[in-house]
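> Here's my sequence, what's the structure:
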Amino acid sequence: MLIGSSRFDHLEQLPAVANNLTELAEALCLPTSWGLPPQNCVVLSNPASNDEVMSELRSAAEQARDTLLVYYAGHGLIDLHNSLQLALPKSHQQRVESGLPYDYLRQTVLDAPAERQVIVLDCCFGGLALGVMAGTPELVDQASVEGSYLLAAASETSYALAPPGETYTAFTGELLEVLRAGMPGGPELLELDAVYRHLRLVLGAKQRPMPQARNRNTGARLALGLNRAFLPGPSVGTSVSSDLASRTWPAPEGIRTVQGFIARLQDVRRMSGLTQRAVSQRSGGRISVGSISNLLTRETLPRTWTAVPTFLSACGVPDAQVEQWHAAWAKLQVEQARTAAAVQPPEREIAKPAARTGGAWRRLTGRVGRSKPR
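From the prediction side, this is the model:
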């Protein structure tokens, strides 16, 4: 069940939430995901009241037998007892009781006969400026569901989770990307804990709030679908050393420069003992020989992460170490952006010469064209 509030009478509008609901419903119905029939994916957009939400939620909970997933996107409010209230279109910042108490939703999920329960919260906790969503670890603890998995987009108040002008909220946008394109270098199945770790890396690299998760029992092993970017094992007939996976691979720790990053990738290829053609074959053709050559000889940081994990996995680097490489790449990307911003001259300094030129031109034309005092 997908619940979302994008229009509000007394709070900032969140137009991206409407897109979240439409695209997430479509993604969950894909054959590579859960392949849900449309009637099993209930979408409740801008519900008028708590009664409407709870009626639909109880109906969905009663019918679910395998897995019950409840997703909410919109504003979140904190009442005087530090309890979470999910905002509805008529909710008011100074009247937090006008929202849907999270405890209502939580208890209904707990009472459901489904074997597994998942709650995903992409909501703000504070009625701040447009697009700002925030939260604290205590809220995530409060929202925990025993025997299930909770994934919450909660972080510091100084970061925006629904940036104006973007199609989706930051958290759900990255979740949709995982469902559609997969996780390069990730496992064959999109297990919740693997998705959570990936989202933390991606959102952290963009300096956006990092999600939090709480797992009870085996909830972390629940898969949202197939990983479309999964790298299969060696092709039939490809000769690969039996100890490839157990080798001590060059690690990305300590890398400080782009040159060091590329040099360490070259070390990985040499350690694998594979030619560039063999690496391409091991990838199932997902990365060409030319792309490998470009990756290992470039002087700049790869703009996207896609080629690097494919190369590393094809060489035989374990998934856990591929995640370490991702963190190193993300750190370099952030440092490059900071350096570029630091060397960019202030706008007013750029404008000064033009201002002086314009002033001189005005003085000149004033002298030439002046016919009488004004």
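> hey, let's count contacts and neighbours off CA atoms from now on
Noted.
> Near residue 113, how many other residues are there?
Residue 113: 16 surrounding residues under other C-alpha atoms under 10 Å.
> Hmm, I typed the wrong one, I wanted residue 319.
16.
> try the one 10 residues further on
Using other C-alpha under 10 Å, residue 329 has 24 neighbouring residues.
> Tell me which helix or strand it sits in.
Element membership for residue 329 (DSSP states H and E) is helix 319-343.
> what comes up buried for that helix?
319, 321-323, 325-333 (16 or more other C-alpha atoms under 10 Å).
> Switch those residues over to a markdown table; also include distance to residue 140.
Listed next are the buried residues of helix 319-343 as a markdown table, based on distance: C-alpha to C-alpha, whole Å:
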| residue | distance to residue 140 |
| --- | --- |
| 319 | 28 |
| 321 | 28 |
| 322 | 28 |
| 323 | 25 |
| 325 | 29 |
| 326 | 26 |
| 327 | 24 |
| 328 | 28 |
| 329 | 29 |
| 330 | 26 |
| 331 | 27 |
| 332 | 30 |
| 333 | 30 |
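> one more, for comparison:
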Amino acid sequence: MELSDPAASRAVLIGVHSYRALAALPAVENNLRGLSGLFMDESVWGLTGENCTVLLQPGSAAEVLDTIEKASRQATDTLVVYFAGHGLIDPYSDELYLALTDSPAEGRLDRSLRFEDLRRVLIGRSVRCPRRVLILDCCWSGRALAGGMAGRQDVAKRARVRDACVLTATDGTQQAWAPIGEPYTAFTGELVRVLSEGVDVDSSLLDMEILYQALLLGLEAKRRPLPQQRNMNMSGRICLARNRKRLHEATLSVSPREYRQVRADVGQMASLRRIVAARAVFATITVLSLAIAVWIYAFQFDVLSEESLIALSPTWFVPLMVGSTGLISLQVSNNWLRWQEDHQRLSGERKRLPWIQMPLFTAIVTALLSAGLMWLFFDFFFPSL
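From the prediction side, this is the model:
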């Protein structure tokens, strides 16, 4: 199971919210805005603006069919067609029609989009993509399942049809809901919620079957019309979205409680580093101070003879102090390096430390600085040595 290639796929989102003779559906405009935003979101599908066509208030059935046909020629992976608006039934043929702006409330339906015409475009010879998804959010939309999108077998072969899925807001006898006060219609609102939040399943992708089951459970819990779905061949495995719930968990990789514990551990290590560094600096100053004090005491009170002081000249004393200072700085640097490694392990970062923070470099620099300071000290206090 893999995500449909956003670069080789196309989506056509059609919506009619204002009518001359039918009740307005203001939520439809939000439907298109919400779905197009999710389809173009990198964390959901990742379509580009060019690959996601929004057709709001189309002027005629021909405009709708031309737009879909153009997208079907461009798509080489998956084609998604979505319609939101009123659905009408031909009282003579019992066929489904998709209402457009000028559709009358009753009577002639020639100003509406006949679903059979839409179906024929989707299975026509111009279709290059092997996978197609049709989503209908309108009254009586379940009637689209009667014909499906299979077509005759020979037509399917010529059109290179492999997988096709039809997802509808209702069955063939129910009206779709557009709850007052809600930003979306009932069906599309649930679809937007599922795509935005993800589904609690053991999969990083949402195929059409997982999507349908999530919609069914969500709408059933809200006592709203139940969606219907028909899959041809393996169309239930078509994936249009990443599972945001699994994506979020994989990004975080730890629970909020564990994350807080990690932050606390990092803070404790930072405090420990400062304590170790302070102790090392204190030890260095103490050793240097004691050594200098002993030297001054021996020189001032003649504890050692002049020959002994000459024997213990800076030629021997300085290397001793430089070595001890270098060892102490090496220990400090090692503690710092271990803290950095622990911090990266706990925080998940992988960053190479700059060479200036390496223990050996720090020890050498510290030793050279201490040697210079010692030579200055002896040159100032004991110019005769």
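> helices or strands up against the helix holding residue 329 of the first structure?
helix 192-205, helix 307-315 (3 or more C-alpha pairs under 8 Å, 6 or more residues apart in numbering; DSSP states H and E).
> okay, it sits on what stretch of the second structure?
Following TM-score structural alignment, helix 319-343 of the first structure has no partner segment in the second structure.
> Report the angle between that helix and helix 307-315.
Between the axis of helix 319-343 of the first structure and that of helix 307-315 there is an angle of 160 degrees, by axes from the mean of the first three to the mean of the last three C-alpha atoms, to 10 degrees.
> Let me know the angle separating helix 319-343 of the first structure from helix 192-205.
Using the same axes, to 10 degrees: helix 319-343 of the first structure against helix 192-205 is 20 degrees.
> And the next helix or strand past helix 319-343 of the first structure?
From helix 319-343 of the first structure, the next helix or strand downstream (DSSP H and E) is helix 347-369.
> Tell me which residue of the first structure matches up with residue 41 of the second structure.
Match for residue 41 of the second structure (TM-score structural alignment): residue 30.
> after superposition, how close is the helix or strand hosting residue 225 of the first structure to the second structure?
Using DSSP H and E, residue 225 of the first structure sits within strand 223-226. For strand 223-226 of the first structure, the mean deviation from the second structure after alignment is 1.3 Å (mean C-alpha distance after the TM-score superposition for the first structure).
> Which positions in that strand come out as buried?
Under 16+ other C-alpha under 10 Å, the buried positions of strand 223-226 of the first structure are 223-226.
> And the strands in the first structure, which stretches?
2-4, 43-45, 67-74, 76-78, 84-86, 100-101, 116-123, 149-152, 189-191, 212-215, 223-226 (DSSP state E).
> Of those, which is nearest residue 51 of the first structure?
For residue 51 of the first structure, the closest of the strands of the first structure is strand 100-101, at 9.2 Å, according to C-alpha to C-alpha.
> and the gap between the spatially most central residue of the second structure and residue 258 of the second structure?
Centrality entry for the second structure: nearest residue to the mean C-alpha point is residue 43, 4.0 Å, by C-alpha atoms, centre = their mean. Residue 43 of the second structure sits 24 Å away from residue 258 of the second structure, going by C-alpha to C-alpha, to the nearest Å.
> before we move on, what about residue 222 of the second structure?
From residue 222 of the second structure to residue 258 of the second structure the distance is 34 Å (C-alpha to C-alpha).
> Can you tell me the closest non-neighbouring residue to the aligned residue in the first structure for residue 246 of the second structure?
Alignment note (TM-score structural alignment): residue 246 of the second structure maps to residue 230 of the first structure. Spatial nearest neighbour of residue 230 of the first structure, chain neighbours left out: residue 188 (5.3 Å); criterion: C-alpha to C-alpha, 6 or more residues apart in numbering.
> just checking, the one you found touches residue 227?
Yes. At 5.2 Å, residue 188 of the first structure and residue 227 qualify as touching, with contact defined as C-alpha atoms under 8 Å.
> all helices for the stretch 151-300 of the second structure, in order.
For the stretch 151-300 of the second structure, applying DSSP state H, counting those that start in this stretch gives helices covering 153-158, 186-197, 208-221, 244-252, 256-300.
> so which of those gets nearest residue 53 of the second structure?
Going by C-alpha to C-alpha, the one of the helices of the stretch 151-300 of the second structure nearest residue 53 of the second structure is helix 186-197, 17.4 Å.
> Skip the chain neighbours and tell me the closest residue to the residue nearest to the centre of the second structure.
Ranked by C-alpha to C-alpha, 6+ apart and with sequence neighbours excluded, the top spatial neighbour of residue 43 of the second structure is residue 242, at 6.6 Å.
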